[in-house]
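**Q** Predicted model and sequence below, questions to follow.
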Amino acid sequence: MRAVLLAGVFALVVVAYQKNFQHVIDKAAAKGTVADPAGLLSRDDRAWVLAQAADLRRRFGLELAVRLGGNPAPPRPDDPKTVFLAYDPACRESRVVLPPLVASALPAGFADDLGREHLDAACRDGRGREGTLAALGLLIDTLDQAAGRGKGETQ
């Protein structure tokens, strides 16, 4: 009987350790550039997002935080360097949060439209992956256009 109880306690300890370890891993992943608990992105998609993040950092000095599912914590409202893209698997509360200076250089309501009209709409159509990649691509293209206007280039 003691052996069975000891084995049961040991099994509970192993399960608790695994759950805690997974929680720590999830928490650490949520602090990186891409956190994908929803499992939307392939390895190639993730590599593309990371390349876009490196390009945003190099060209504009901006950090990119992409959260696909889970409970994403948005950046601080006064964070002047983080572009935050959060995909909601329930298709209701996806959002894009831009630093104030970046938001002022883009069309009014642009970030809200990306969240609502691109991410949530794609989610409802069952195309969350495509919507996420398209929203990020559209954001980068719009930033490029704003930078061109700022330099006096015509398009």
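**A** Perfect, thanks for sending it.

**Q** CA atoms for contacts and neighbours, from now on please.
**A** Noted.

**Q** The residue positioned nearest the centre of the chain: what's it in contact with?
**A** Closest to where the C-alpha atoms of the chain average out (Cα atoms, centre = their mean) is Val66, at 1.4 Å. Contacts for Val66 (Cα atoms under 8 Å, 6 or more residues apart in numbering) come out as 33-35, 84-86.

**Q** Okay, one more to line up with it:
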Amino acid sequence: MKRLFFVPRGRSTSERLARGLLLAGVFALAVVAYQRNFERVIARTEARGVVADPAGVLSREDRLWLLEAAEHLRGRFGLELAVRLGTDIPPPTLNNPKKIVVYAAPDCAGSRVVLPPLAAAGLPAGLPADLAREHLDAACRAGKPREGLLATVGLLVSALDEAADKAKGDDT
């Protein structure tokens, strides 16, 4: 009887078994390495979708903090966060009513915070405009766009958390 081409060759059964297990181990390592690389590529792509900073205003720690804030918003509210510094603002589309856009204008005058209608309904009226005007634009004019952006996102996340806690009845 002829052996199949993929069966490991060996003198004894235990040697064939060991060779077969080693071959399976090599395939398993290749699959794990491919999966980790794929996850890393996905994380980098998602990070580009969350933060667009062509001028390099934000540090690595700032980007990580913004990614954590985006993850918090996604996990708790199902909202996506998009932070844009000096790029063209992507308008909120009707197809994606779950995206929060924080846009810091390079001219320190046209910054915007765009919230989905459902999220905006739970917050005080005029909060997005105040955040854009009083934090993003004012900090940009003071020469501190980084601090203004981080403060805006932090205040927005805490306002959404407070609104959600009040809706649940947790007024502590």
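**A** Perfect, thanks for sending it. Only a predicted model underlies this, so the values are computations on that prediction, with no experimental measurement involved.

**Q** Now, the contacts of Val66 of the first structure that are in strands?
**A** 34-35, 84-86 (DSSP state E).

**Q** The second structure: which residue goes with the residue nearest to the centre of the first structure?
**A** In the second structure, Val66 of the first structure lines up with Val83, judged by TM-score structural alignment.

**Q** mind checking the SS state of its match?
**A** Three-state assignment for Val83 of the second structure (DSSP: H, G, I helix; E, B strand; the rest coil): strand.

**Q** same deal with the one 10 residues further on?
**A** Assigned with three-state DSSP, Thr93 of the second structure falls in the coil class.

**Q** residue in the first structure matching it?
**A** By TM-score structural alignment, Thr93 of the second structure lines up with Arg76.

**Q** Val96 of the first structure in helix, strand or coil?
**A** strand.

**Q** ugh, typo on my part, it should be Arg149 of the first structure
**A** Per three-state DSSP, Arg149 of the first structure ends up helix.

**Q** Would you quantify the distance from it to Leu143 of the first structure?
**A** Counting by Cα to Cα, to the nearest Å, the separation of Arg149 of the first structure from Leu143 of the first structure is 10 Å.

**Q** Of these two, which one has the most company?
**A** The neighbour count for Arg149 of the first structure versus Leu143, taken as other Cα atoms under 10 Å, is higher for Leu143 (18 against 13).

**Q** What residue, apart from its backbone neighbours, is nearest the aligned residue in the second structure for the more buried one spatially?
**A** Aligned by TM-score structural alignment, Leu143 of the first structure pairs with Leu160 of the second structure. Computed as Cα to Cα, 6 or more residues apart in numbering, the closest residue to Leu160 of the second structure that is not its neighbour in sequence is Leu123, at 7.0 Å.

**Q** coming back round to it: my guess is the match of Leu143 of the first structure meets Ala121, correct?
**A** No. The criterion here is Cα atoms under 8 Å, and Leu160 of the second structure misses it with Ala121 at 10.5 Å.

**Q** Can you name the residues that contact the residue lying closest to Asp79 of the first structure once chain neighbours are set aside?
**A** Counting by Cα to Cα, 6+ apart, Asp79 of the first structure lies nearest to Pro99, which is 6.3 Å off, once chain neighbours are set aside. Counting by Cα under 8 Å, 6+ apart, Pro99 of the first structure touches 77-83.

**Q** Span of stretch 28-45 of the first structure from start to end?
**A** 20 Å.

**Q** circling back: is it possible to export the contacts of Val66 of the first structure to CSV including distance to Ala134 of the first structure?
**A** As requested, those are exported to CSV (distance: Cα to Cα, whole Å):
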residue, distance to Ala134 of the first structure
Thr33, 17
Val34, 16
Ala35, 17
Phe84, 15
Leu85, 12
Ala86, 13
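
**Q** ok, and these in the second structure?
**A** Mapped onto the second structure and checked by both residues aligned by TM-score structural alignment, their matches' Cα atoms under 8 Å, the contacts of Val66 of the first structure keep the contacts 33-35, 84-86.
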